[in-house]
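In: okay, here's the prediction I keep looking at, along with the sequence it came from:
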Amino acid sequence: MYRLIISNNAVKQSSKIPKPIKEKVDERIKNLSDNPFPPDCVKLKSSKSSYRIRQGEYRVVYTVD
């Protein structure tokens, strides 16, 4: 299991998401602790350890160390 560290900025930004969508985004983030490489993740070219997942029109960018 991986440990999640969520930045203060991410918490602040997520508070602006409508509640039904935020619940889905939060679930996707929680699932990253079990599998940080879900089938729909995209490796970002700008960093060797950064990835992105989407939930509807929202993106979650994260780094795996």
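Out: Thanks, I have the structure now.

In: switch to C-alpha atoms for all contacts and neighbour counts from now on
Out: Noted.

In: what about the residue nearest to Val61 when sequence neighbours are not counted, is that helix, strand or coil?
Out: Nearest non-adjacent residue to Val61, counting by Cα to Cα, 6 or more residues apart in numbering: Arg52, 4.5 Å away. Under the three-state scheme (DSSP: H, G, I helix; E, B strand; the rest coil), Arg52 adopts strand.

In: isn't Arg52 right next to Leu44, touching?
Out: Yes. At 6.9 Å, Arg52 counts as touching Leu44 under the criterion of Cα atoms under 8 Å.

In: comparison target below:
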Amino acid sequence: MQYRVEFNEEAQKQLAKLDKPVRTRVVLALDKLQSNPRPDGVKKLKGHDDRWRIRVGDWRVVYRIDDGVLIVIVIGIGIGIGIGHRSSVYKGK
């Protein structure tokens, strides 16, 4: 089973703003989610039935998993979660 990784608009913007080395590490981590969207070390976010978090160094990537259609959807920071430095990724806006 191979999952497809998609980004919402805000997450795409945040990814584009990352420095190239950080962006490369994030993309590699997301590529691994295609074969296993719940790898060792993943955290399910409290208060959300469908949101998960992986760490990439000091950075956090928060996403949803749709097992019905095999999609991992990376969520944007504009709604309080997404790709961001750990100090800001969990804050609601």
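Out: Structure received. Remember, it's a predicted structure, so these values are computed and weren't measured experimentally.

In: any idea how far Leu30 of the second structure is from the counterpart of the residue nearest to Val61 of the first structure in the second structure?
Out: Taking TM-score structural alignment, the alignment pairs Arg52 of the first structure with Arg53 from the second structure. From Arg53 of the second structure over to Leu30 of the second structure the distance is 11 Å, taken as Cα to Cα, to the nearest Å.

In: Tyr62 of the first structure against Arg54, yeah?
Out: No. Between Tyr62 of the first structure and Arg54 there is no contact under Cα under 8 Å: 11.4 Å.

In: these two: who's more crowded?
Out: Tyr62 (19 against 14; other Cα atoms under 10 Å).

In: which elements pack onto the strand or helix carrying that one?
Out: Using DSSP states H and E, Tyr62 of the first structure sits in strand 58-63. Applying 3 or more Cα pairs under 8 Å, 6 or more residues apart in numbering; DSSP states H and E, we find strand 58-63 of the first structure packed against strand 50-55.

In: what residues sit buried inside whatever helix or strand Val11 of the first structure lives in?
Out: Secondary structure assignment for Val11 of the first structure, by DSSP H and E: helix 8-14. Using 16 or more other Cα atoms under 10 Å as the test for burial, helix 8-14 of the first structure gives Ser14.

In: distance from the chain centre to that helix, please.
Out: 12 Å (Cα atoms, centre = their mean, to the nearest Å).

In: do stretch 17-32 of the first structure as well
Out: Centre to centre, stretch against its chain (Cα atoms, centre = their mean), the figure for stretch 17-32 of the first structure is 9 Å.

In: residues in contact with that stretch?
Out: The contact list for stretch 17-32 of the first structure, computed with Cα atoms under 8 Å, 6 or more residues apart in numbering, reads Tyr2, Leu4, Ser14, Ser15, Pro38, Gln55, Val60.
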